[in-house]
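Participant: Pasting a predicted model and its sequence here:
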Amino acid sequence: MDNLNDHKRRSATFKSEALKLKQLNYINDDTFNTIKQAYDEYDHDYSQQLIQEPSHQLSNNISPQKPKPVVSPEQIRERNISIIMIVGVILLLLGGVILATSTWDIMSSLMKTMLIFMVCFLFYGMSIVSEKVLKIHKTAYAFLSLSALFLPISILSAGYFELFGSWLSFHGGGRYVLGILGSIICTALYTANAFKLNSKLFMWFTMVANTVTMMFIVLQIKNTREIFFLGMILYCSLLILLYHKIKDNSKLSLLSKELVKYIPIITSFFAVLLLIFSQSYKREYLILLISYMLLFINMSYLSYKRKILSYPALLLLMAAGYYSYLLINTSYPIYKILRDSSNMFGIYMFILSAIIFFFLYYKNNYKYTLHLKTSSMATSLVMMYMCMASAAIGNKHIKLGLEAIILSLLLFLLLKSMKEEFEIKTFLYLILLNITPIVSSLVSFNTHITIGLENIMVLTSYIIFILWFFSKGIWKDRISYYFIVFGVCSQYLFNLIYPFGTTELLKVVILAVTVLYVLHKRSWSMFNLISLVPLIYAINRFTHGLTIPNHETIAILILVAVLIIFKFAGELLSKDLYIMKKREFTFIDFYFPAALLMYPIIWEHARNMSLIYRLIPGLLLIYLLSSQVKRVSDNLIKSIILSLSIVSSLIPYYLLIGEYMTHSSFYYCIACYVPWMLLAELIINSAWKNDKKIAYKVQWLILGLVSLRLLIAVNSSYTAIIFGILSIFSIIVGMQYRIRCYFFVGILTLTFNILIQTKPFWGSLPWWAYLIISGFILIGLASFNEWQKKNEKKLLKDKLDKFKDWL
């Protein structure tokens, strides 16, 4: 392990020094990439050697597999009793539900409430029996939990049926008092059970019941939404203080452990409710502002322990900023002039987000707020970009440009202080992202016209390409990542333009060539297809939109030219179709798949034209596939490509027979499928001559599929005779040349052909005939086994050996 760590340190030092040589222009990009690739291979081999050396030592430390626990008879008995008990409960509940649904309307209010209380006490009694008598603790705990859940339902039903009077009822003036009393009773009982049983579940019941009690208390004080949320947020703050008070108390350890889990949930719950219902408030901005600030403080404290809650905390701060804007805008006359301006809110939130970004991220070195650093950056950036998006949607180009420039300057100032590569790339890409709105605002400001988002993105792509072209060292590599992604997105966006003419095609072609140039300079040929696909789509749209005379012929010529260009471009870049090292692809010529993608497009244009044009796609496919055989060194891949090129020769063949033969005839079916058998022989003897196992499997597959298709096409006695002759011919060829697939497939197809043609005979046999035939078969098998046993399998073995020798 020490040797491996030392090797990693030396590897990091070597790569760092090589990168410095590149940045200081002592070596060029190609030399750096060659050195890096060679060292990566050496590093991989040497690391594997170091890892394999101590592998035999690790094998001794593997712990033996633990045996499965053996279930004792007592455990089985307990499980069976639990199952019986659960089944009894289910039956009891079903009986009660049926009784209740059938006689509920004729019961009095008191009877209905007593019935619900009886269910509660029934579960409680069954828990006592399970605990004291049967000693089944898990079942007892389950019944006690059910009883606890039915308790608040029982109290609620008593209030609903007005058993405590009309005032202290579900719809009366004292409904909140009823809720307080019921919640206090539930809280007391849940608390007693929680500490008695040391139960986490009952502790959660206690905390939920306590929260419900506080909700009813707040509603009883003043029944308004804003006061309710303010009171509950204060309650969450009191829970945090309670946790601080009891966290070191061993007697209340159960409460403190569960309270620290409960506080984030209940705080987030009320935060979401506040965000949902605060939209309907009119003028209670001060109360809402205080509520959001308290929630932000609570969430900030909770996120100090649980980092994920820092993001909701910052969202609540943004919501507080929103209501601070509303409060200022409605309270001070100096802002009344600007109150109707739709720009003011966006500007206000943008400035607030910038302040949060600057102080909680850039200047944040305080211990207790350091955990908010990452979330403040993400949240403030999202808000600033949302403000920019709002300006763009509202066609506020000057505002959009100013916000983009301000944000870019802020990011650029921070970029100079960044040291981690991830941070540098993040801020750099955000700056490059802002070029698009800046360009949009400049164009709109100077020309007062809208040129479209797709044109702005293309113009931005050219600007980023210029920055990449004149940058040096590591900055060139960083910009290239963004340019490739942005350039490809621009290609896809530009393809959405309608109509799509020559000018649009030229822009996409230039942009695609630019992206491909950067990919080749970075030795990223593996990603060529991401730029070639939108280019192919653009060419297809252009050819479909041609309206000039003879546009179909011109479209075919353009598409054929593009296919040939793709083919030769890939062959000029590399003589190999792919390069594989250490079982990993280091290079793939994706111009070849791009050329293959042109085939269906050419076929789509040519399918309604004359025969000579319809033959072009198939001939091109044969040429394209056969020309790639020499570019492959692996025998398996070479055989596959050669097989495909041979099979593709059927495409022009099918076009020719389809032109001059009737499709519904059996002869047409024979002409379609019999050539597959000839092709199978050609493929075996040319493409798979070095691998007979795969060749025979291919032969079996082709011959079986062809025979099945011909068997399906047989629809008369005449065609059945022809098919039978072909089957006999296949048997004779298989016997003469010892080709197993021809022999067995011939026998099978002949047998099925006879069965299908004699279907009227055996299909009309009475059912007892099948019984007789089955009896004969069973007797014959039994007799054969008996005879085979007496002759000690010698005669059968001799026959099988002779048959194998013949095969």
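Facilitator: Thanks, I have the structure now. Numbering: from 1, shown residues only.
Participant: contacts and neighbour counts: CA atoms only from here.
Facilitator: OK.
Participant: For Ile684, give its distance to Met677.
Facilitator: Plainly put, Ile684 is 11 Å away from Met677 if you go by Cα to Cα, to the nearest Å.
Participant: shared neighbours, those two?
Facilitator: Between them, Ile684 and Met677 share these contacting residues under Cα atoms under 8 Å, 6 or more residues apart in numbering: Gln699.
Participant: Looking at those two, which is more packed in?
Facilitator: Ile684 (21 against 18; other Cα atoms under 10 Å).
Participant: Next, the closest residue in space to the more buried one that isn't next to it in sequence: secondary structure please.
Facilitator: Leaving aside its chain neighbours, Ile684 sits nearest to Ala695 (5.4 Å; criterion: Cα to Cα, 6 or more residues apart in numbering). When classified by DSSP: H, G, I helix; E, B strand; the rest coil, Ala695 comes out as helix.
Participant: buried stuff in the helix or strand hosting Leu239?
Facilitator: Per DSSP states H and E: Leu239 is located in helix 225-246. For helix 225-246, the neighbour count (16 or more other Cα atoms under 10 Å) marks 225-237, 239-240, 243 as buried.
Participant: Hmm, Asn364 is touching Leu370, no?
Facilitator: Yes. Asn364 is within contact range of Leu370, at 6.2 Å (criterion: Cα atoms under 8 Å).
Participant: ok, structure two:
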Amino acid sequence: MEPSKREERRKIFRQELFTLKEEGYLSEAIVETVAKAHHQYHLDLLKHERIPIQTKNTEPVKKIAPKPQKTKKVLTAEEIRERNITWSLNIGVIFLLIGGLFVATSNWESMTSVMKSGSIAVVALMFFGIAMLAKKVLKIEKTAFAFIVLGSLFLPIFILSLGWFGLLGGYLSINGEGRYLLGMLGNIVPVIVYLHFAKNLESRLFVWFSYVSVSAGAAFLLAGLKLNVDFFYFGMMLFNVVLIFIYHQLKGKETYKLFTIEFVPYIQVNLVLCTLFMLFLYDNEVLYSFNLLLTAVVYLSMMYVSGRKEYHFIFSVMIVYGAYQLIENSFLDYFGEIVYALIGFAFVFIPKALDNKFSLDRVFQYTSAIISGLAFIYISLEGILLRSGSPSLVLMLAYFIIAANFIYLAYSSGKKLFPYLSSAFMASGLYEAIPLVLWKIEGIDISLSIFCSGFLLFTLIGVVRVKWLSIIHTSSKDVGLAVMAAAIMSAILFNQWWELGVMLLLTVMVTYLILKKEAGVNFKEMAHWTLPVSLGFSVVSFGQELNIRNEYYSVEFGNAVNFAAGAILVVLSAVLWKKWSEKKLSKTSLYSSASLYAIAIAHALFGPVNQLWVQPIIIAIGVALYFYLYKKIGTEWAPFLVSINTMLVYFSVIHSVSLKVEFGQLTSSLMATTSAVFLLGIAYLTRKIDSVLSAAFVWTGHILYPIALAATLVLYHTEALYSFAISLIVYGLSANLAKIEWNIKIFLYGAFTSLFLLISTGMDKWLDSVVGLYEFPITAAFILLFSMLVKDEYKKRTAYYLIPFAFFGIGCLLWTYPFNWQPYIVIVAYTLVTLLYLHKTKWDVLGIIPLFFLFAATAQFSYLGDLTPVQNLLLSGGLGILMSAIGHKVYEQLIIKGTNLITIRIDGYTIISFLYFWLMYFFMDESLWSHALPGILIAGNFFLQRKRVPANFSVLIGIIGLAYLLQPYYAIIGLLDIPLLWEREVQVLPIIVLVIFIRRLLKGRYSQITKSIEWAVLIIVSLLLIQDGLASNTIYDAIILGSLSLLSMLAGMYLQIKAYFFTGAGVLLLNVFLQTKPYWGNMPWWAYLLIAGLILIMVASFNEWHKQKLLKGETTFITVIKEKTIDRIKRWD
């Protein structure tokens, strides 16, 4: 290598290396080591170049040309055209064939046998005739070949039909004694035609037709001689020998090259065909199995001789199927499981028998694995279905053989899957071995047996180190754990509680072994949690067994005591683990005990338990346990467990006392809310002793307080007055003591809500005669007064509550019944004050909400009040005009942008004015003006907004206003008496006028969109007019529709607009088509098929004729007219 190139490569390598270090992909130490090694390598190269090298005369190395990459063939335009012609011709022929067959077979039952076979012959001749037409006249080679194939396939069908219909006599019929001779004739006679086409067309397909027909004919000939099955098979093999001899005689001759090239693959396929013929013609399972095994050996020999590796697939299938037939139909069935396992194992050693000539070790290893897996599934299902799950020595040995097979595969291939499969099969063998060893012991359930198999697999193979089983140590541990987990789930599913307790105790041993023997971090992390959980749940499982066996224990103590005992045992184990220096295990035990005791408390609250003394004791012990957990661990969530359990102790003691002492209604109403006050009192007293614990009591108390107040309101209603008075004080003090902003807001809003509920319950208790939710405006007045008296900070906080409260209050006042002038005036005043407050606080963007509520109040008052429809119409219209005027006066534009959401200004008055105009529709009477006025006002209001929106939307607003004018138009014509003949035209033609005006307004903008809309409108209108004409079915509708379509065509031609011209033309043609329906509507369906077939054939023929004209350089008259017409129409709009 030249020094300059070597130095350049050296610089590039060092540059890339240091770039990897700078980007963080390699550490500095690795970069330094690699740089030194590369430098030394560079020096060694320089030193090596100084030593003279003796040259030798070597032959030039032949360069192998790179294999060209296969690219997808892209069809040319001419090829695509030829393909389309071919498809048109094929489809046309199929249509003709279907139609012709229907005409021919409509009277099939009345036809004679000669006519039926003759019909098949005619079909074959027709295919050949079409092939000749396509080849000689149309020059379409592919189509001609396709029809030759179809005609050739009909030849054996024709011969067989002669036998089927008995035209050759009873002997050569399908059920006669000469039926095999008939089969031979049906295959041999067409061979002459196949050989002719194979030679003339040079077609490989007809070569194969010839070969397969000869094989089938030979098979039927031997079957017709009524030979035994062994002589039949001998005859077929002799037939193959004759074919091979003929092949050797002809393979050097050029005349028969087409046949000799296909002979080698054919003779291989012929072996399979011989076996299939024997299976079809004879029925002997044992002999059939030997033939399959012999065929498999033949394929193995062919692979050895010819070197074709793919034969091993056929060999494998043949050997497995042959072995299955032999085992199931001979004495080997008694120990078939072992034989199946050995067959899978034997595949591993086949490459050694072939001296590893073909490098098929990996292939046969996979084959062995697949066959062994299938054997495992088969013998397992057979053991379940036939032996009903009883222990079996044969099945155990089969499992161990399969496991040994996969152990060998694991060593040979190195695949990660094989060790796990070995362990799974080993576990299956252990499962079968357990009942065989412990057959005298009764009562061992299937779940416990499965668990024991996993336990033995984990300990004996996964933990105990055996040298020749070292490859499955890890997999045995994984599979053993999975099996034990599945057994535990099974025991839980089938309520096997004492067995589950035993499994969990053994799990404690397993997890401890993992902690001591396992090096993996994930396993150890899992074991740290699994050990205490298993220990606790083992106690729960034994306790559940006691629940089932002792009814008194189940009712008085139940699962609450079971889980509590398990949790306490885990806590005691945590103490022991800490003494034995297992700190992490001690910590996880404490966490596990907390979870177990939480379940115990849940059972104490909701499960069967003595509520007088067992329930309070369990919950009180929980307070002590969680306090101990808090002191030992010190996590942030532990104090909450203490506070929550303190709350539960409070309620449990109250409930226990209530079982002996009866409380009054006032006392009962204070019970729930005083629990939160009790927790907040504890928090206040402990705030200086333990701030973390105090904070937990504060959170728990304030979360509980609203829930308790809501429950008190639902259960006691007016008696909740005193609870809300206390909550007003508590929330006020809390807001005063709070330091964080969001805490201050929550407590302040809690005080406001308590004030509202205090006023509400007070009014219900002392002013129950007042009808209406007037506590909302009264509370809003008090909050507004509070906002005026406090500082600016509290004014901002109050606004965030007062505004949503006002909205909600106005909405609630709408539900007042009866809704008369009094609630309506209150809502109007409430809304005006709210709007003034919104303007003062600069929250105009929310003004649309009270305006909408005012509209809803007006609508409700209009329906429930005493006004007449005309008065309601004028009231709604007047308020709408007033709202629109106010909007124009206050706001210059509909939407004024701001820096944020609050500073945005929206003209809610104008928006709500549309709702008032819409409300007018509900109060229309018989007069025309009342039907037209709402639509005119809405359209006019749209036109008034054109200068109040951005310029981009001004045209859109005008289009909407123009389009809405259709509503009053349709309202008026709906009241007028229009003749039925012109009714549809009066309805749909204004839409076309609207589209024309829209195009004028847009002045060329959005031309593509408007053209699409114009097309859609014209098509829809045309369809509606056509439907109207079909519904009435009169000559006048046809004249009107034709006149309109003709007018559309003339307008399209004059204005050069495609939409009007083509729509008019289409409607005109459709009108003619529909008017002539009585003439073509009664034709049978097969006539359509015949017409369609003829059209397709004519089109294909015309295209082929046109193609030939173009090849000669001629231009047809039709092409000239087509090009001129298309060029002129392209210039239209």
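Facilitator: Sure, I can see it. Predicted model, so just to flag it, every value in this text is computed and none were measured.
Participant: Overlay the chains and give the TM-score.
Facilitator: Here the TM-score for the pair of chains, by TM-score structural alignment, normalised by the length of the first structure, is 0.72; 702 aligned residues with a Cα RMSD of 5.1 Å.
Participant: Which residues belonging to the helix or strand just after the helix holding Leu239 of the first structure are considered buried?
Facilitator: Using DSSP H and E, the next helix or strand after helix 225-246 of the first structure towards the C-terminus is helix 253-277. By 16+ other Cα under 10 Å, the buried positions in helix 253-277 of the first structure come out as 254-256, 258-260, 263-264, 266-268, 270-271, 274.
Participant: What is the nearest of those residues to Leu800 of the first structure?
Facilitator: Glu258 (76.5 Å; Cα to Cα).
Participant: correct me, but the closest one touches Phe202?
Facilitator: No. In this structure Glu258 of the first structure lies outside contact range of Phe202 using Cα under 8 Å: 10.5 Å.
Participant: in the longest helix anywhere in the first structure, what's buried?
Facilitator: Secondary structure of the first structure per DSSP state H: the longest helix is helix 73-103. Neighbour-count burial for helix 73-103 of the first structure, counted by 16+ other Cα under 10 Å, picks out 78, 81-82.
Participant: same check, this time on stretch 506-519 of the second structure
Facilitator: Applying 16+ other Cα under 10 Å to stretch 506-519 of the second structure flags 506-515, 518 as buried.
Participant: can you pull out the helices in the stretch 551-700 of the first structure?
Facilitator: 551-573, 591-606, 611-626, 635-648, 650-660, 666-686, 692-713 (DSSP state H, counting those that start in this stretch).
Participant: mind giving me a markdown table with these and columns for distance to Met318 of the first structure?
Facilitator: Shown next, in a markdown table, are the helices of the stretch 551-700 of the first structure (distance: least, Cα to Cα, whole Å):
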| stretch | distance to Met318 of the first structure |
| --- | --- |
| helix 551-573 | 53 |
| helix 591-606 | 49 |
| helix 611-626 | 60 |
| helix 635-648 | 59 |
| helix 650-660 | 65 |
| helix 666-686 | 70 |
| helix 692-713 | 66 |
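Participant: Figure out which of the ones you listed is closest to Leu381 of the first structure.
Facilitator: Leu381 of the first structure sits nearest to helix 591-606 of all those, at 39.2 Å, using Cα to Cα.
Participant: Check which helices and strands that closest one is in contact with.
Facilitator: Helix 591-606 of the first structure is packed against helix 529-544, helix 551-573, helix 611-626, with contacts defined by 3 or more Cα pairs under 8 Å, 6 or more residues apart in numbering; DSSP states H and E.
Participant: which residue is nearest the middle of the first structure?
Facilitator: With distances taken as Cα atoms, centre = their mean, the residue of the first structure nearest its centroid is Ile530 (19.6 Å).
Participant: who's in contact with that residue?
Facilitator: Val488.
Participant: follow-up on the earlier one: mind checking the helices of the stretch 551-700 of the first structure for the one nearest to Ile393 of the first structure?
Facilitator: Nearest to Ile393 of the first structure, of the helices of the stretch 551-700 of the first structure and by Cα to Cα, is helix 591-606 at 37.3 Å.
Participant: got the angle for the closest one vs helix 611-626?
Facilitator: 170 degrees (axes from the mean of the first three to the mean of the last three Cα atoms, to 10 degrees).
Participant: got the contact list for Pro608 of the second structure?
Facilitator: So Pro608 of the second structure contacts 554-558 (Cα under 8 Å, 6+ apart).
Participant: let's see it at 6 Å
Facilitator: Pro608 of the second structure makes contact with Val555, according to Cα atoms under 6 Å, 6 or more residues apart in numbering.
Participant: Okay, it and Ala560 of the second structure: tell me how far apart.
Facilitator: 8 Å.
Participant: got it, and Tyr553 of the second structure?
Facilitator: Taken as Cα to Cα, the span from Tyr553 of the second structure to Ala560 of the second structure is 11 Å.
Participant: burial measure for the residue nearest to Ile684 of the first structure, as a count.
Facilitator: 19.
Participant: returning to what we had before: using CSV, lay out the buried residues of helix 253-277 of the first structure together with distance to Leu4 of the first structure.
Facilitator: What follows is those, written out as CSV (distance: Cα to Cα, whole Å):
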residue, distance to Leu4 of the first structure
Leu254, 47
Leu255, 49
Ser256, 46
Glu258, 45
Leu259, 46
Val260, 43
Ile263, 47
Pro264, 44
Ile266, 49
Thr267, 49
Ser268, 47
Phe270, 53
Ala271, 51
Leu274, 55
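Participant: Could you find the counterpart of the residue nearest to the centre of the first structure in the second structure?
Facilitator: Under the alignment (TM-score structural alignment), Ile530 of the first structure pairs with Ile849 of the second structure.
Participant: The helix or strand harbouring Leu721 of the second structure packs against which elements?
Facilitator: Using DSSP H and E, Leu721 of the second structure sits within helix 721-737. On a contact count with 3 or more Cα pairs under 6 Å, 6 or more residues apart in numbering; DSSP states H and E, helix 721-737 of the second structure meets helix 741-766.
Participant: what separates the helix it packs on from the chain centre, distance-wise?
Facilitator: 49 Å (Cα atoms, centre = their mean, to the nearest Å).
Participant: what angle separates it from helix 721-737?
Facilitator: 160 degrees.
Participant: Now do the buried residues in helix 741-766 of the second structure.
Facilitator: 744-764.
Participant: which element follows that helix toward the C-terminus?
Facilitator: Assigned by DSSP H and E, the successor of helix 741-766 of the second structure is helix 775-789.
Participant: how big is the offset of that following helix relative to the first structure?
Facilitator: Overlaying the first structure shows helix 775-789 of the second structure at a mean distance of 2.6 Å from the equivalent residues (mean Cα distance after the TM-score superposition for the first structure).
Participant: Only the buried residues of that helix, if you could.
Facilitator: 775-777, 779-780, 783-784, 787.
Participant: hmm, who's touching it?
Facilitator: 756, 760, 795, 809.
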